[in-house]
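[1] Structure, please.
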Amino acid sequence: MAEIDHRLISRDSLFLMADLRSSGSVATERVKVRNLSAGGMMAEGAENPVRGTLVELNLRNIGWVQGEIAWVHGNRCGIAFNEDIDPKLARAPVVGIESPTLVRAAQSMRRAPLRKL
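    You can find the predicted model right below:
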C-alpha cells in the first residue's frame, strides 16, 4: 500500500550540507540536508540525535536557525524550526565566494603560451 503524505507544509527535496550543534554548544558537526521547508527539515548523518534536543543549524544563505529534534530514524532526524525560514534562500547560489581551485586553474592556463604546430 502506498504511504500517504500527511504533511501540511510542502518540502523541497535537495542535497545541501549544514552545520548542526546542540543549543549552547560550540562543537558542530556536518549533516546532509535531505529536505527543507519553512518549518523544518530532515537531516542525515547526525551523531546519535535524541528526540526533544534543542539544536541550532547553520544553513547556507540563511545563517543559524534554532529548532528541536522532532523524530529520529537511524541516522536521519527531523528538525522543527522555532521560527519559519524562506527555504528558497538555501537553494540560491552563494554570492561573493570564489573557488580558489578554479581561480588558480584559470590563472595557470593564462600563463602558458600557445604553440603553433
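[2] CA atoms for contacts and neighbours, from now on please.
    Noted.
[3] burial of Leu8, as a residue count?
    Using other C-alpha atoms under 10 Å, Leu8 has 6 other residues around it.
[4] tell me which element it is part of?
    Of the helices and strands defined by DSSP states H and E, none includes Leu8.
[5] From Glu29, how far off is the closest residue to Gly63 other than its chain neighbours?
    Nearest in space to Gly63, with sequence neighbours left out and distances taken as C-alpha to C-alpha, 6 or more residues apart in numbering, is Leu57 at 7.6 Å. Using C-alpha to C-alpha, to the nearest Å, we find Leu57 at a distance of 10 Å from Glu29.
[6] So which residues of the chain form helices?
    Using DSSP state H, the helices of the chain run over 87-91, 100-111.
[7] quick one on the thing from earlier: between Leu57 and Glu29, point out the one with more neighbours.
    More crowded of Leu57 and Glu29, by other C-alpha under 10 Å: Leu57, with 23 against 13.
[8] and that one, what does it touch?
    Ala18, Asp19, Leu20, Arg21, Gly63, Trp64, Val65, Gln66, Gly67 (C-alpha atoms under 8 Å, 6 or more residues apart in numbering).
[9] Let's see this one next, to set against the first:
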Amino acid sequence: MADSHNNDDAGQVAPNQPERAKRDSLFLLAEVIRETGEPMGNAKIRNLSATGLMADCDFAFLPGDRLVVDLRGIGPVPGVVVRATAMRMGFQFDREIDPQRARKPVSSGEQSKVPLYLRYLSTAAQFKR
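    Next comes the predicted model:
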C-alpha cells in the first residue's frame, strides 16, 4: 500500500486519476465525531497518508459527510468522506498532516480527560467549510 501508483482496492492501477499521496499501511484506532460534535464511534485505520486515510468504522458513512478524526500523535483532523462501502470509508483531510507522527509512541504524560467531541466544539469555529 505504500506504492505511489493509483491502485483501487484490488490493487489495479486506476486510469486517468491524479497521483495519490504515499500511503503507509498500519492498524490504528481513532475516535470519529461529526463536525457538530456528535460522537460516531471508532475507526480502525488501515492506511494513512498526508492527505487522507482508509478505515473500517463502527458506523456507516456517506460520501460528503463532514467528520473529525482524532489521530494519535496528531490530534483532531477535520475532513470529508470521499468513498464509502458498508462499514469502510475513504477520508480526505482538509489539511495535510505528517503521517509519521501517528506512528510515534504516545507520551506517558497525563492526557485530557475531556471527550473529543467536547474538546472539538471549543475549536470548531476555526475550521472553515
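[10] Quick TM-score on the pair, please.
    Once superposed, the chains reach a TM-score of 0.76 (TM-score structural alignment, normalised by the length of structure 1), with 98 aligned residues with a C-alpha RMSD of 2.0 Å.
[11] Any idea which of the helices of structure 1 gets closest to Gly39 of structure 1?
    helix 87-91 (9.0 Å; C-alpha to C-alpha).
[12] and the closest one, which stretch of structure 2?
    Alignment of helix 87-91 of structure 1 against structure 2: residues 99-103, by TM-score structural alignment.
[13] what comes up buried for that stretch?
    By neighbour count on 16 or more other C-alpha atoms under 10 Å, the buried set for stretch 99-103 of structure 2 is Pro99, Ala102.
[14] what does stretch 32-50 of structure 1 give?
    Per 16+ other C-alpha under 10 Å, stretch 32-50 of structure 1 contains these buried residues: 32-44, 46, 49.
[15] Strands - which of the residues you listed land there?
    Judged by DSSP state E, strands contain the following of the buried residues of stretch 32-50 of structure 1: Lys32, Val33, Arg34, Asn35, Leu36, Gly40, Met41, Met42, Ala43, Glu44.
[16] Might one say that Leu121 of structure 2 is in contact with Pro39?
    No. Counting by C-alpha atoms under 8 Å, Leu121 of structure 2 does not reach Pro39; the two are 11.5 Å apart.
[17] Just want to know which of these two has more residues nearby.
    Pro39 (17 against 13).
[18] What's the match for that one in structure 1?
    Using TM-score structural alignment, Pro39 of structure 2 pairs with Ala27 in structure 1.
[19] Just list the residues touching its match, thanks.
    Arg21.
[20] Could you do the one 4 residues further on as well?
    In this structure, Val31 of structure 1 makes contact with Met17, Ala18, Asp19, Leu20, Ala43, Glu44, Gly45, Ala46, judged by C-alpha under 8 Å, 6+ apart.
[21] what do we get in structure 2 for the first one?
    Matched across to structure 2, Met17 of structure 1 falls on Leu29, judged by TM-score structural alignment.
[22] count of residues packed around that match?
    17.
[23] how close does the nearest residue to it once chain neighbours are set aside get to Ser122 of structure 2?
    Closest residue in space to Leu29 of structure 2, ignoring its immediate chain neighbours: Lys44 at 4.7 Å, by C-alpha to C-alpha, 6+ apart. Note on Lys44 of structure 2: its distance to Ser122 of structure 2, by C-alpha to C-alpha, is 26 Å.
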